[in-house]
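1. From the sequence below, what's the structure:
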Amino acid sequence: MKTRAGIAIKLVAGCTLIAAGVAHAQQPADPAAGYPNKPIRFIVPFGAGTQTDVLGRLIGQKLTESLGQQVIIDNRPGASAILGNELGAKATPDGYTLLMSGTGALAINPGLFPKLPYDPIRDFAPITKLVIVTQTLVVNPSFPAKSVKELVAAAKAKPEQINYASFGAGAANHLTTEMFQHAAGIRLGNNVSFRGSADANLQVMSGQVPMMFDSMTSVLPHVKSGKLRGLAVSTAARSPFLPELPTIAESGYPGFEFAGWTGILAPARTPGPVLDKLEKAIIAALQKPDVKELFNTLAFTPAGESREEFRRFMISEIAKWGKAVKDSGTKIH
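-> This is a model prediction of the structure:
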């Protein structure tokens, strides 16, 4: 005859097994299973037709093809890209909102704006860095200096007399120029600000302003046509688009490296398996012939880092550009 104690033990054991089975059944499925099952919003914090927008639309098209769901570009320009980045940071972290962002919004803005409505590390899950955009030091062809060494000598001979063009205080090319002055121990003249690259290039080509740093994308055709003279590039390695130009580092200033970059991120707390799926799809897109062709047309250097590599890169870039902002004394009110 079964004792009451024995029956009780069996009942407890049975209930434990049932509870374990229910708990197992209630465990969430793989978040990436069936993802995506609806359109994905892709925020681009710049206007339609800009280089970043063109890049975003092509990557979005490739993701549409590989993921089987429409990737819809959502242009949100304005306020130094703060508006679009804030929108991306506050979106639901489910993999259905992506953000294209880069140097200015993620690495420079934290040092410029004391009350930025997003934190680049806390509020985003980096997916991959897409491209590197080389800054190129150019001068008007009539300017005497034909090398970095000669430019530095001219600046030392005439301190605070050689003006330079930029896109405004705190812009990447302004800060790159400031750090070049710091590295070379020189003081250039006035920072002559223009609304964009086209205006700045025109003024340097016309001789109204003798020099500037600008993206390889913008200056490449003018250097090749002889309307601008290239002196050096700001990256650690020479650019394949103008391989004859030395780096600033090899021109006498070791360690000098300031370049633009663009990557894709998701809101923080987006499930890891979803991020892995997106990372794989985006890096695969970078290998497509038409994507490579666009990179060549825009003079972009492809990247394609892992999520962890991109996260570490962002941390180092925030520190580097933050120091540049502080050392330059730039303040945005």
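2. CA only for contacts and neighbour counts going forward, please
-> OK.
3. residues in contact with stretch 251-265?
-> For stretch 251-265, the surrounding residues in contact (C-alpha atoms under 8 Å, 6 or more residues apart in numbering) are 98-103, 124-135, 148-149, 172, 176, 180, 183-184, 215, 232, 234-236, 248-249.
4. need the next SSE after the longest strand anywhere in the chain, C-terminal direction.
-> For the chain, the longest strand by residue count, based on DSSP state E, is strand 124-133. Using DSSP states H and E, the helix or strand that directly follows strand 124-133 along the chain is strand 135-139.
5. got the residue ranges for the strands in the stretch 101-250 of the chain?
-> 124-133, 135-139, 164-166, 191-193, 211-215, 229-233 (DSSP state E, counting those that start in this stretch).
6. mind putting those in a markdown table, distance to K326 included?
-> Formatted as a markdown table, the strands of the stretch 101-250 of the chain follow (distance: least, C-alpha to C-alpha, whole Å):
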| stretch | distance to K326 |
| --- | --- |
| strand 124-133 | 23 |
| strand 135-139 | 20 |
| strand 164-166 | 18 |
| strand 191-193 | 17 |
| strand 211-215 | 20 |
| strand 229-233 | 23 |
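7. Distance to F256 and mean neighbour count for these - can I get that in JSON lines?
-> Formatted as JSON lines, these follow (distance: least, C-alpha to C-alpha, whole Å; neighbours: other C-alpha atoms under 10 Å):
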{"stretch": "strand 124-133", "distance to F256": "15", "mean neighbour count": "24"}
{"stretch": "strand 135-139", "distance to F256": "12", "mean neighbour count": "27"}
{"stretch": "strand 164-166", "distance to F256": "19", "mean neighbour count": "25"}
{"stretch": "strand 191-193", "distance to F256": "21", "mean neighbour count": "18"}
{"stretch": "strand 211-215", "distance to F256": "14", "mean neighbour count": "26"}
{"stretch": "strand 229-233", "distance to F256": "10", "mean neighbour count": "26"}
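8. Alongside the first, I'd like the structure of this one:
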Amino acid sequence: MKPASKFSRSLAGLALSGLALALGPGAAGAQALPDPIKLVVGYPPGGTADAVARVYADKLRAELGVGVVVDNRAGAGGQVAAQGFVRGPKDGSTLLVANNHMLSTLPLTVKTVTYDPVKDFAPVAPIAKFEHILAVGKNTPAKSLDEYIALVRRQPEVYGLYGIPAPGSAPQFIGYSIAKKNGLKMTAVPYRGGAPLLSDLLGGHVPAAVDAIGTITEYVAKGEVKVLGVTGPQRLDILKDVPTFVELGYGNLNASGWMGVFAPVGTDPAVIERLNQAFNKVSAMPDIAKAIVPIGFAPHAGSPKDLGDIVKNDLDTWGPIIRESGYVAE
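-> As a prediction, this is how the structure comes out:
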């Protein structure tokens, strides 16, 4: 057999190039992505942030054709992960799965935060959102926010205590906003996470709590907890009878909690675009909703600009509230 001529080899090369173009940018650039890709999570394994990241990682492996692993770097409410990430590689091999606490609340409340939430992170895609609620235990005789406010007004030393999952978190400032609007004395009681807070709410050790919705709906159905208000622009399907804070007259409590994926600043825009398309495709998969809705999240998708706008809007929403509260992290 005669060796292929230069002309025939050129034709073959053109044919392969044409095939790659026909298959689209995903196929043509599949080998350009690092393998594996790390999803850095600023919280320990077993938590809800970790759970959401792992569900996405599982689906992304097939979608991107490379390994995708979760790298837990817990510490200081996500601050450790975020600060270390800023100095990371800019080749798409390391992505940060961040939430509103890491990129809005911490920079507004903690002086030791060294990163700029807007300038130091390149948005890739929003992946999930969640809401915060004000709930009372079965020993707190209130069926509405107005009834709860009346209780606090009468006995602030008893009913004015509200549990929060961590000091300086968004729930603390939701409680502050409610107290400020009504001229009440309310005191935040910090816990080390949502699990012990929920346990004390169920046990009657704290009369009220403000936290992410999490798994509380199962206790609502049992009558052990009553939810009086929820953040966000509209009522939740899983809590249709619970009004939003906006409906109740608290227009500054409309911001949802969120999770999003970021790359280091300087990452190739083409890589960011490819990753954005992959995350958006995965977020629409039924298995994602099936896995994260029961733990209080809803799948979310959007462009890098959408995620950047979410961060900026969060800072604009919580900045004035936090400054007005005078809160300073200890």
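9. Quick one: residues contacting the alignment partner in the second structure of P110 of the first structure.
-> Mapped onto the second structure by TM-score structural alignment, P110 of the first structure lines up with P107. Neighbouring residues of P107 of the second structure by C-alpha under 8 Å, 6+ apart: 113, 115-117.
10. top of those by neighbour count?
-> P117 (20 neighbours; other C-alpha atoms under 10 Å).
11. To which residue of the first structure is Q234 of the second structure aligned?
-> In the first structure, Q234 of the second structure lands on A237 (TM-score structural alignment).
12. make that Y176 of the second structure, sorry
-> Aligned partner of Y176 of the second structure by TM-score structural alignment: E178.
13. Now check N296 of the first structure against the second structure: what is it aligned to?
-> N296 of the first structure maps onto V293 in the second structure, by TM-score structural alignment.
14. How much space separates its match from H300 of the second structure?
-> Distance from V293 of the second structure to H300 of the second structure, counting by C-alpha to C-alpha, to the nearest Å: 11 Å.
15. do the same with D237 of the second structure
-> 16 Å.
16. neighbour-wise, which of those two wins?
-> Ranked by neighbour count (other C-alpha under 10 Å), D237 of the second structure and H300 place H300 first, with 20 against 8.
17. didn't the more buried one look like it was pressed against Y56?
-> No: with contact defined as C-alpha atoms under 8 Å, H300 of the second structure does not reach Y56; the gap is 11.7 Å.
18. For Y164 of the first structure, what is the corresponding residue in the second structure?
-> By TM-score structural alignment, Y164 of the first structure lines up with Y162.
19. ok, that match touching G204?
-> No: assessed by C-alpha under 8 Å, Y162 of the second structure is found out of contact with G204, at 11.7 Å.
20. all helices of the first structure, in order?
-> Along the first structure, counting by DSSP state H, helices occupy 4-26, 51-67, 82-89, 109-112, 148-157, 172-184, 197-206, 216-225, 272-285, 289-298, 307-328.
21. Take the ones you listed and write them to CSV, including distance to F42 of the first structure.
-> Output for these, formatted as CSV (distance: least, C-alpha to C-alpha, whole Å):
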stretch, distance to F42 of the first structure
helix 4-26, 32
helix 51-67, 7
helix 82-89, 9
helix 109-112, 21
helix 148-157, 41
helix 172-184, 24
helix 197-206, 25
helix 216-225, 23
helix 272-285, 12
helix 289-298, 17
helix 307-328, 18
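22. mind checking how far G183 of the second structure is from I149 of the second structure?
-> 10 Å.
23. I meant I272 of the second structure, not that one.
-> Taking C-alpha to C-alpha, one finds I272 of the second structure at 47 Å from I149 of the second structure.
24. Ok, I322 of the second structure next?
-> 21 Å.
25. Burial check on the nearest residue to A172 of the first structure once chain neighbours are set aside, number of neighbours?
-> Distances taken as C-alpha to C-alpha, 6 or more residues apart in numbering place G104 nearest to A172 of the first structure, at 6.8 Å, with adjacent residues excluded. Using other C-alpha under 10 Å, G104 of the first structure has 21 neighbouring residues.
26. Hmm, G104 of the first structure is touching A171, no?
-> Yes: the pair G104 of the first structure and A171 passes the contact test of C-alpha under 8 Å, sitting 7.3 Å apart.
27. What does N139 of the second structure correspond to in the first structure?
-> Per TM-score structural alignment, N139 of the second structure is aligned with S142.
28. and its match, what is it in contact with?
-> Here S142 of the first structure is in contact with G207 (criterion: C-alpha under 8 Å, 6+ apart).
29. which parts of stretch 165-172 of the first structure are buried?
-> Buried positions in stretch 165-172 of the first structure, judged by neighbour count with 16 or more other C-alpha atoms under 10 Å: 165-172.
30. Between which two of the residues you listed is the distance greatest?
-> Using C-alpha to C-alpha, the two most remote members of those are A165 and G170, lying 12.7 Å apart.
31. Look up the closest residue to the alignment partner in the second structure of L265 of the first structure, ignoring the ones flanking it.
-> The alignment partner of L265 of the first structure in the second structure, by TM-score structural alignment, is F262. Distances taken as C-alpha to C-alpha, 6+ apart put P123 closest to F262 of the second structure, at 4.6 Å, once the chain neighbours are dropped.
32. ditto for G88 of the second structure
-> In space, and not counting its chain neighbours, G88 of the second structure is closest to P264: 6.7 Å by C-alpha to C-alpha, 6+ apart.
33. show me the contacts for the one you found.
-> 85-90, 95, 120-122.
34. Put the buried members of those into a ChimeraX selection.
-> Buried members of these, defined by 16+ other C-alpha under 10 Å, are picked up in ChimeraX with:
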select :85,86,88,95,120,121,122
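35. Which of the contacts of P264 of the second structure are conserved in the first structure?
-> Retained in the first structure (both residues aligned by TM-score structural alignment, their matches' C-alpha atoms under 8 Å) from the contacts of P264 of the second structure: 85-90, 95, 120-122.
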